[in-house]
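In: can you look at this prediction? I've put the sequence above it.
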Amino acid sequence: MKIARNIAMAVFAAATVFSVVGCSSTPTKESAGEYIDDAALTTKVKASIFNEPTLKSTEINVETYKGVVQLSGFVAQPADITKAGEVARGVNGVKSVKN
């Protein structure tokens, strides 16, 4: 009876370790939590750019990876590039902006 219990505990421990390791991030892969955080951050940045009247938000693409926001797309004036970067940096949670 003790042997079966020890085997069951070992299997449970191994399954727990593998599930925790499977959800962790690596330098090239986000964890599930980081992915959700980045999706929320992308939404916040898009909303901030949309609320900026001088920018055409439909022409600016926003992608986020581990808190780093990347902006791409087209703007009418060179000053809009700087303005979009400033707006993105102003969002809480943004680590840096690649513009």
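Out: Ah, there it is.
In: drop to CA atoms for contacts and neighbour counts, all remaining ones
Out: Noted.
In: scan this protein for its longest helix.
Out: When the chain is parsed with DSSP state H, its longest helix is helix 2-22.
In: can you pull the contacts of the residue nearest to the spatial centre of the chain?
Out: Centroid-nearest residue in the chain: Asp38, 1.9 Å away (criterion: Cα atoms, centre = their mean). Contacts for Asp38 (Cα atoms under 8 Å, 6 or more residues apart in numbering) come out as 64-67.
In: A helix includes it, no?
Out: Yes - per DSSP: H, G, I helix; E, B strand; the rest coil, Asp38 lies within a helix segment.
In: ok, now how distant is it from Gly67?
Out: 6 Å (Cα to Cα, to the nearest Å).
In: Ser96 too?
Out: Distance, Ser96 to Gly67, using Cα to Cα: 7 Å.
In: take a look at this one as well, against the first:
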Amino acid sequence: MKFSYTNGCKSTATPSVTAPGEIATDDAALAARVKRALVADQGLRSLSMSVATYRGVVQLSGYVDSEVRIQKALAVTRGVPGVQSVSNDLHLRPQ
């Protein structure tokens, strides 16, 4: 008689891999939440800023009229759940 032994064929949970479509959906949802938060702020709603996201990193771009508003936009964005980090591409509007 011949016996064959196998080293524990135990099933282990592997971290789920998110499909590219799911990342895009999550990024779109995150961008929408950031835009809502920026519009909800009285001092920021009139500014023309672009919001782009990639894997939880939010990029703000555009022109604003003061350094105070840049800092406020960054703070509001950082406060949105799901934001991993913020890339600042906001510039002071030329006078």
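Out: Cool, got the structure. Computed from a predicted model, the values in this text were never measured in an experiment.
In: TM-score of the superposed pair?
Out: With the length set by TM-score structural alignment, normalised by the length of structure 2, the two chains reach a TM-score of 0.70; 72 aligned residues with a Cα RMSD of 1.7 Å.
In: coming back round to it: alignment lookup: the residue nearest to the centre of structure 1 to structure 2.
Out: Matched to structure 2 by TM-score structural alignment, Asp38 of structure 1 sits across from Asp27.
In: any idea how far its match is from Val34 of structure 2?
Out: 10 Å.
In: ok, now Gln71 of structure 2?
Out: Distance, Gln71 of structure 2 to Val34 of structure 2, by Cα to Cα: 15 Å.
In: residues contacting Val39 of structure 2?
Out: When contacts are counted by Cα under 8 Å, 6+ apart, Val39 of structure 2 touches 45-46.
In: residue boundaries of the strands in structure 2?
Out: 49-54, 57-64, 85-92 (DSSP state E).
In: and the angle from the second one to strand 49-54?
Out: Put simply, strand 57-64 of structure 2 runs at 160 degrees to strand 49-54, going by axes from the mean of the first three to the mean of the last three Cα atoms, to 10 degrees.
In: run through who's touching strand 57-64 of structure 2.
Out: By Cα under 8 Å, 6+ apart, the residues outside strand 57-64 of structure 2 that reach it are 31, 47-53, 70, 77, 83-93.
In: kindly report the same for the first one.
Out: Applying Cα under 8 Å, 6+ apart, the contact partners of strand 49-54 of structure 2 are 24, 27-28, 30-31, 34-35, 58-64, 90.
In: how about Asp41 of structure 2, what's its match in structure 1?
Out: Structural correspondence for Asp41 of structure 2 with respect to structure 1 (TM-score structural alignment): Glu52.
In: enumerate every residue touching the residue lying closest to its match once chain neighbours are set aside.
Out: Nearest non-adjacent residue to Glu52 of structure 1, counting by Cα to Cα, 6 or more residues apart in numbering: Val87, 8.0 Å away. Val87 of structure 1 is in contact with 45, 48-49, 52, counting by Cα under 8 Å, 6+ apart.
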